[in-house]
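Visitor: sharing a model prediction with you, sequence too.
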Amino acid sequence: MPRILSIDYGLKRTGIAVTDEMQIIASGLTTIASDTLVVFLKEYFSKENVEKVIIGEPKQMDGTPSESAAIIEKFIKIFQKEFPEMKLDRVDERFTSKMAFQTMIDSGLKKNQRKNKALIDEIAATIMLQDYLQYKR
């Protein structure tokens, strides 16, 4: 069974998570510079069987698009041009960064380690993907 990949896209950094081959568990993969994302995905897709990509949809509390929505929409156009055959789903990403930070606290990471924004992005992508898997079931 192919994997599902999750992207927590940001202006500077992008957190990436992926499922196992049975699509049961989401795991953090990496965080990379956003300007290298397309190159990273081309390489990853050439090595791994991925059937779908999940991209976060940032929203305000009232459900309207947040300020970063335009940045993500621009990336989605590039993604669809580069990977026209890849299925794409959007998921609400409200609170994922806060949940990621709380996960770091709950895991016992020291204050210095919790300042690692790249780790927060990777955990946020993992939370989005795990929520997607639960919703899919």
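Guide: Ah, there it is.

Visitor: switch to C-alpha atoms for all contacts and neighbour counts from now on
Guide: OK.

Visitor: helix, strand, or coil at Val18?
Guide: Following DSSP: H, G, I helix; E, B strand; the rest coil, the label given to Val18 is strand.

Visitor: please apply the same query to the one 5 residues further on.
Guide: Look at Gln23: counting by three-state DSSP, its state is coil.

Visitor: can you count the residues close to it?
Guide: Around Gln23 there are 15 other residues, counting by other C-alpha atoms under 10 Å.

Visitor: how close does the nearest residue to it once chain neighbours are set aside sit to Gly63?
Guide: Nearest residue to Gln23, sequence neighbours excluded (C-alpha to C-alpha, 6 or more residues apart in numbering): Arg3, at 6.2 Å. Note on Arg3: its distance to Gly63, by C-alpha to C-alpha, to the nearest Å, is 29 Å.

Visitor: for comparison:
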Amino acid sequence: MARILSIDYGKKRVGMAVTDPGQIIATRLTTIPTHTIWDFLKEYFLKEKVETVVVGYPRQMNNEASEAVRYINPFLRKFQQVYPEIRLELYDERFTSKMAFQTMIDGGLKKKQRQNKEMIDGISATIILQDYLEQQRNLQ
């Protein structure tokens, strides 16, 4: 089986998580500067077989897309042009940053460590991917 990659796309940073080849466990992969995403993806897809990319898509409480989609949508369009063979899924990412922060607290990280935005973005991508995996299992 191929992996599933999760992307928490932000204006400054991109958090990423990935499944094992059996698509059972979501693991934090990395957090990179947004301007390096295309080089990273090109390299990663050469090394690893990825069948699906799940992108966190922010929505507001009324279920409308949030303002952040104005920089996520161009990424999504380009991704589909560059990688048409890879399935692209959008996943509601509401509350993932808060959940990531709570995960850090629950994990015993000190206040200074919890201020690490790169870690929050990576954990958010992991939460998005784990939720996506659970949703897919429930559909089966």
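Guide: Cool, the structure landed. Just so we're clear, the structure is a prediction, and the values are computed from it rather than from any experiment.

Visitor: rewinding a little: so the residue nearest to Gln23 of the first structure touches Phe45, yeah?
Guide: No. Under the criterion of C-alpha atoms under 8 Å, Arg3 of the first structure is not in contact with Phe45, lying 10.1 Å apart.

Visitor: those two: who's more crowded?
Guide: Between Arg3 of the first structure and Phe45, counting by other C-alpha under 10 Å, Arg3 is the more crowded of the two (19 against 14).

Visitor: any idea what that one aligns with in the second structure?
Guide: Matched across to the second structure, Arg3 of the first structure falls on Arg3, judged by TM-score structural alignment.

Visitor: ok, its match touching Ile25?
Guide: No. Using C-alpha under 8 Å, Arg3 of the second structure is not in contact with Ile25; the gap is 10.1 Å.

Visitor: return every residue with contacts to both of these two.
Guide: Common contacts of Arg3 of the second structure and Ile25, defined by C-alpha atoms under 8 Å, 6 or more residues apart in numbering, comprise Thr19.

Visitor: doesn't Thr14 of the first structure belong to a strand?
Guide: Yes. Per three-state DSSP, Thr14 of the first structure lies within a strand segment.

Visitor: packing partners of the biggest helix by length in the second structure?
Guide: Counting residues, the longest helix in the second structure under DSSP state H turns out to be helix 117-139. In terms of contacts (3 or more C-alpha pairs under 8 Å, 6 or more residues apart in numbering; DSSP states H and E), helix 117-139 of the second structure is packed against strand 3-9, strand 13-19, strand 26-33, strand 50-57, strand 87-92, helix 96-106.

Visitor: can you name the residues in contact with that helix?
Guide: Defining contact as C-alpha under 8 Å, 6+ apart, one finds that helix 117-139 of the second structure is touched by 5-8, 13-19, 23-32, 54, 56, 91-93, 96-97, 99-101, 114.

Visitor: the residues you listed, buried ones only, as a ChimeraX selection?
Guide: A single ChimeraX command is used to select the members of the contacts of helix 117-139 of the second structure judged buried by 16 or more other C-alpha atoms under 10 Å:
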select :5,6,7,8,13,14,15,16,17,18,19,26,27,28,29,30,31,32,54,56,91,92,93,96,97,100,101,114
